[in-house]
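Participant: I'd like to go over a predicted model; first the sequence, then the structure.
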Amino acid sequence: MNTVTSRNNQVRELVDRHLAWLLDEQVERLGFLDDPDVELVRAFLVEFVLNGGKRLRPTFVSWGFRAAGGERPAEVLPAACTVELVHAAAPLETGPRLGAALDVYTVERPLHLGHAVAGGCPRTRRLLSAYAPALGEALQLRDDVNGVFGDPARTGKPAGADLLQGKATFLLAEARRRTGSPLLDGVAGLDRPPGSPPEVRQALAELATLCAEGGPR
């Protein structure tokens, strides 16, 4: 295991422990509920916040902190966990379509937040901004592909999760633009829902083949 992977795993473990502690602390405030109701809330929050998730945003908060000279992980944990909680709640607050739009901040804003916690200099912030967009786009496109074709055992999401949610990803919107396929109308903001996941996957696979052969652009 290389150093970057090892450090990323350490960040994830720290964030998971801190989130678990935070949930326990908040559940303790539910004394006005009966015990079964408290346990129901606890189970829901654990499933919603702790189970699954790649912890990408907290990881980038941590790397922004380190890039700016931060040395004590405990100092950046509250900020890292806040970003994760905001991300987890975004689809409930905004709906899946706007939630997808917020994904563009996967890299740059978390890096900036970690940089700010460490009190980093303007030059480092500019370097982080120069580095972040291309990586953020690559991560988002990979997530879009996984949201359609990904193995649930690896992604932690149902097969075709983005299709089932009607999530307006760049992948699906671009495919709709290039093909005009009615199967993709739902992801273009129209009234009709998208086609079934197998149908849409087939349409996207055919588009990929056409593009590889110099077809629709």
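Facilitator: Great, that's in hand.

Participant: please count neighbours and contacts with C-alpha atoms only from this point.
Facilitator: Noted.

Participant: contact partners for G69?
Facilitator: By C-alpha atoms under 8 Å, 6 or more residues apart in numbering, the contact set of G69 is 118, 120.

Participant: wait, N9
Facilitator: Listed by C-alpha under 8 Å, 6+ apart, the contact set of N9 is empty.

Participant: and it, how far from L56?
Facilitator: Distance, N9 to L56, using C-alpha to C-alpha, to the nearest Å: 11 Å.

Participant: and for R97?
Facilitator: From R97 to L56 the distance is 20 Å (C-alpha to C-alpha).

Participant: neighbour-wise, which of the two wins?
Facilitator: More neighbours surround L56 than the other of R97 and L56, with 19 against 16 (other C-alpha atoms under 10 Å).

Participant: what's the burial count for the residue nearest to that one when sequence neighbours are not counted?
Facilitator: Leaving aside its chain neighbours, L56 sits nearest to T106 (7.3 Å; criterion: C-alpha to C-alpha, 6 or more residues apart in numbering). Residues near T106, counting by other C-alpha under 10 Å, number 23.

Participant: and what of the one 4 residues further on?
Facilitator: Using other C-alpha under 10 Å, P110 has 26 neighbouring residues.

Participant: okay, now the one to match up with it:
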Amino acid sequence: MAEQHALLSSISPDLLPVAEALRDFLLDGGKRLRPAFCYWGWRGAGGAADSEGIAGAAAALELLQASALVHDDLMDRSDTRRGLPSMHRRFEARHRASGWRGDREQYGAGAAVLLGDLLLIWCDELFVRCGLEPAAVLAAKPVFDLMRTEVMAGQYLDVLEPVAGDSMDELALTRAQTVLHYKSAKYTIERPLQVGARLAGASDELVAAYGAFGLPLGEAFQLRDDLLGVFGDPAVTGKPTGDDLREGKRTLLVALALRGLDEVDAKELDSRLGAPGLTGEEIAELSTLVARSGAAEQVEQRIEQLMDESLGALEAAPLADETVREALRALAEAATVRRY
């Protein structure tokens, strides 16, 4: 970030607020799960513990995540991220405070698009010149590229569902599951593990084992996040209570809730989900409907099943070091712990 800060500053002093905003966004919080799984995927394949190269490659995944979050917040019209103003809101506020001309919301949106794109460019730069042998980077690049394509595809399907999908039809659960897999589950755990493994020259057997461990764990992680998006404490999530309901997200939790409610309550939840100007009281009413449906209990049961599947696969994985197994077990717990 210091290197990129210097580059932006050399182009124009007007870019200093951009450099500062990106530095703050990257360094002030976040779970760092994707870099952690990439690192331990490397270690499990026999990679050196103190390699500066794997630190750079893993950090590239955090730049990818930051890019996705900046764009995601804009698409969802989120006001906050990690308890602070989201990127587009930060630049809207800068426009307002400076007394500039024009539409401040359009300015904030434009800034967020460009800053998210910049993070995506830096992600690729850092991965390619992380310091590992070029052959190792080349071996891992297909997985790295696949991960980025999958998350963008999942994000588009997530944007599509509220406007084109029928939440009441039989395919709603299938569509929600597809979004869950590609927007989050693969991208958060399975692919980072496999990127790390390929960087260390892992066998196909270990790469497959990481998939068997990582995909169900990634699904459990997203299901936990979905529960937090409806019932979470803002002090923990960094977002307002019921933010997923306010944004109209058609998650697996919501799909199960619509299936579990009677016809009248299901139509009420479906029609009010993501409606403009929902008040805190209305969000509480929608949360009550979700709770009444029994969907939260179903999701908790599914998380337990997925964790059993994931940890079973971890026990069978041909890892280079038992320390790695212990670390991955701890990361699995951290990713899915109940926090509301």
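Facilitator: All right, it came through fine. Keep in mind that what you see is a predicted model, and the values were worked out from it rather than measured.

Participant: mind checking the longest helix of the second structure?
Facilitator: Ranked by residue count, the top helix of the second structure under DSSP state H comes out as helix 134-164.

Participant: again with the first structure
Facilitator: The first structure, longest helix under DSSP H: helix 122-149.

Participant: what mean distance separates the helix or strand that it is followed by from the matching residues in the second structure?
Facilitator: The helix or strand immediately downstream of helix 122-149 of the first structure is helix 152-155, counting by DSSP states H and E. Compared with the second structure after fitting, helix 152-155 of the first structure deviates on average by 2.0 Å (mean C-alpha distance after the TM-score superposition for the first structure).

Participant: tell me which other helices or strands the longest helix of the second structure touches.
Facilitator: Counting by 3 or more C-alpha pairs under 8 Å, 6 or more residues apart in numbering; DSSP states H and E, the packing neighbours recorded for helix 134-164 of the second structure are helix 104-128, helix 172-179, helix 191-199.

Participant: which stretches of the stretch 201-340 of the second structure form helices?
Facilitator: Here the stretch 201-340 of the second structure has its helices, by DSSP state H, counting those that start in this stretch, at 204-231, 234-237, 243-247, 252-260, 263-272, 280-293, 295-316, 322-336.

Participant: now these in JSON lines, with mean neighbour count?
Facilitator: Output for the helices of the stretch 201-340 of the second structure, formatted as JSON lines (neighbours: other C-alpha atoms under 10 Å):
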{"stretch": "helix 204-231", "mean neighbour count": "23"}
{"stretch": "helix 234-237", "mean neighbour count": "14"}
{"stretch": "helix 243-247", "mean neighbour count": "24"}
{"stretch": "helix 252-260", "mean neighbour count": "24"}
{"stretch": "helix 263-272", "mean neighbour count": "16"}
{"stretch": "helix 280-293", "mean neighbour count": "17"}
{"stretch": "helix 295-316", "mean neighbour count": "17"}
{"stretch": "helix 322-336", "mean neighbour count": "16"}
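
Participant: and of these, who's closest to G53 of the second structure?
Facilitator: With C-alpha to C-alpha, the closest approach to G53 of the second structure among the helices of the stretch 201-340 of the second structure belongs to helix 322-336: 18.4 Å.

Participant: quick one on the thing from earlier: pull out the buried positions in the longest helix of the second structure.
Facilitator: Neighbour-count burial for helix 134-164 of the second structure flags 137, 139-141, 143-144, 147-148, 150-151, 154-155, 157-159, 161-162 (criterion: 16 or more other C-alpha atoms under 10 Å).

Participant: report the distance from that helix to the chain centre.
Facilitator: Mean-position distance between helix 134-164 of the second structure and its chain equals 12 Å (C-alpha atoms, centre = their mean, to the nearest Å).

Participant: nearest residue to the equivalent of L98 of the first structure over in the second structure other than its sequence neighbours?
Facilitator: Using TM-score structural alignment, the partner of L98 of the first structure in the second structure is Q155. Excluding its sequence neighbours, the residue lying closest to Q155 of the second structure (C-alpha to C-alpha, 6+ apart) is K183, at 5.5 Å.

Participant: nearest residue to L183 of the first structure other than its sequence neighbours?
Facilitator: With sequence-adjacent residues excluded and distances taken as C-alpha to C-alpha, 6+ apart, L183 of the first structure is closest to G195, at 4.5 Å.

Participant: let me know whether that neighbour touches L184 as I believe.
Facilitator: Yes. Contact criterion C-alpha atoms under 8 Å: G195 of the first structure and L184 qualify, at 6.5 Å.

Participant: quickly list what's touching both of these two.
Facilitator: The overlap between the contact sets of G195 of the first structure and L184 (C-alpha under 8 Å, 6+ apart) is empty.
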